[in-house]
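**Q** Dropping the sequence and predicted coords here.
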Amino acid sequence: MLKTYIAAVFAHDRVIAEHAVRKINGCYLPASDDADSSVMVSALCAQQGIPELENEASIRILELDEFIRSENARGSFHEKADTRPVFAYFMQFDSFSSEGRLSDAVSDLHYLLQEEYLCLANYEQLLYSLSETDALWLYHRHADLIIEWMDAKTSIFTLGYSAAEILVKADKVCWELVNRWAADVLRRYL
């Protein structure tokens, strides 16, 4: 399971704020026991290669549900009259999903689908956009997880291919197997 956060970037120079938001938007942070906003800002800046913004901008981070409650209660998220915030969203694995290998798999899937907004409503459709090359890359990075999943959930022969087809259409079979594994992983962690 992932937690979604909203980052509001305040800056007198809107170009600086928009640059920071482009870097932050849609990224993932690994699990952390420290949910302190300043720690998250530092981690985001370090991970995304954003220079320190201390003097030029400030970033305020809220969990998505807290942000929505705040907006509804106050009608406005703005705290500084002289600047308007620019918003980005990012996600962080919570302690439940910091199982190491699976969080790496989710990060890899997000990397491959980084141009898209990944959510429960569209993840299966987005997985169909992965190429056979993407599937092979995922398989090589997570073969042990995929094989464990296959042992627990399915068989290579339940994919609808005969033994002869599996040998002839190996890349297609790999794509289908990885796609089903990825769908199962994302269903549990989105």
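**A** That came in fine, so what should we check first?
**Q** Please count neighbours and contacts with C-alpha atoms only from this point.
**A** Noted.
**Q** And for stretch 133-153, what's in contact with it?
**A** Residues from elsewhere that reach stretch 133-153 (C-alpha atoms under 8 Å, 6 or more residues apart in numbering): 101-102, 105, 108, 112, 156, 171, 174-175, 178-179, 181.
**Q** ok, structure two:
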Amino acid sequence: MQHYVVLINPECEEAQRISNNLAETVFPYRNNLSLIQEIAGYLLSQGFPSEAVSEEWLMPLDAFMRALNNEETGLSKSENFYAAHIAWAYSEHPRNIAGALEDICYLLKETQWDPGNVDMKIYDFTSADMEWLYSRHKSAIIQWQSDKGLTLDDLDFYLENVLDKSPHILWEVVYRWALQLVKHS
């Protein structure tokens, strides 16, 4: 997952609305489109002009923060500068993993997440969220658990939990899988 700040063209009359619309959006990785093409397409689909953004106004989050801390951004609301934090589920992983990342990002979309708090945001997923992820990525999750050699004991569960059909086992396995996937992509 790569994080960016996109600055909105200050000449665009709807800069503030565009910034609010773009904020916290997670764009999927498609090898035939660049991130700026993804953003422009998204803006068009939302009824905004694609010219509101350009490659020169797209900055990796860490570079933007350094520039901001060194007062090198030149941003001012009085000059109609607006910005939005976005993420790109950029992945060179096989498609099944990229699809899993897109699903996790979909569940994270309405949260104020970043690499430092993603474990807590995934921890807040509901049982229904975890069941949905499991239903869509069952094979990958089982393969991951097998590859890691995780047993019930590693997860602090016992045979009685399985026999009682404890939903907590599913939640714990999917939580660990999703967290590992996001942190290592």
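**A** In hand now; what should we look at? These numbers come from a predicted model, not from an experiment.
**Q** What value does the TM-score take for this pair?
**A** Here the superposed chains carry a TM-score of 0.79, computed using TM-score structural alignment, normalised by the length of structure 2; 180 aligned residues with a C-alpha RMSD of 2.9 Å.
**Q** Identify each buried residue in stretch 103-111 of structure 2, please.
**A** Residues of stretch 103-111 of structure 2 classed as buried by neighbour count (16 or more other C-alpha atoms under 10 Å): 103-105, 107-108.
**Q** quick one: that stretch aligns where in structure 1?
**A** In the comparison with structure 1, stretch 103-111 of structure 2 aligns to the range 108-116 (TM-score structural alignment).
**Q** Please identify the longest helix in structure 2, counting by residues.
**A** Longest helix in structure 2, counting residues (DSSP state H): helix 127-148.
**Q** gap between the next helix or strand after that helix and the chain center?
**A** Per DSSP states H and E, the first helix or strand lying C-terminal to helix 127-148 of structure 2 is helix 159-163. Averaged C-alpha coordinates place helix 159-163 of structure 2 at 34 Å from its chain's average position (C-alpha atoms, centre = their mean, to the nearest Å).
**Q** what's the mean deviation for the next helix-or-strand element following helix 159-163 of structure 2 versus structure 1?
**A** The C-terminal neighbour of helix 159-163 of structure 2 among helices and strands, as given by DSSP H and E, is helix 167-183. Superposed on structure 1, helix 167-183 of structure 2 shows a mean distance to its aligned partners of 1.1 Å (mean C-alpha distance after the TM-score superposition for structure 1).
**Q** Now do helix 167-183 of structure 2: everything it contacts.
**A** 1, 101, 104, 115, 118-119, 122-123, 127, 130-131, 133-134, 141, 144-145, 155, 157, 161-162.
**Q** relative orientation of the longest helix of structure 2 and helix 167-183 in degrees?
**A** 70 degrees (axes from the mean of the first three to the mean of the last three C-alpha atoms, to 10 degrees).
**Q** So for helix 127-148 of structure 2, what gets flagged as buried?
**A** Here helix 127-148 of structure 2 shows 129-131, 133-134, 137, 141-142, 144-145 as buried, counting by 16+ other C-alpha under 10 Å.
**Q** what residue is smack in the middle of structure 2?
**A** Nearest to the geometric centre of structure 2 sits residue 105, at 3.8 Å (C-alpha atoms, centre = their mean).
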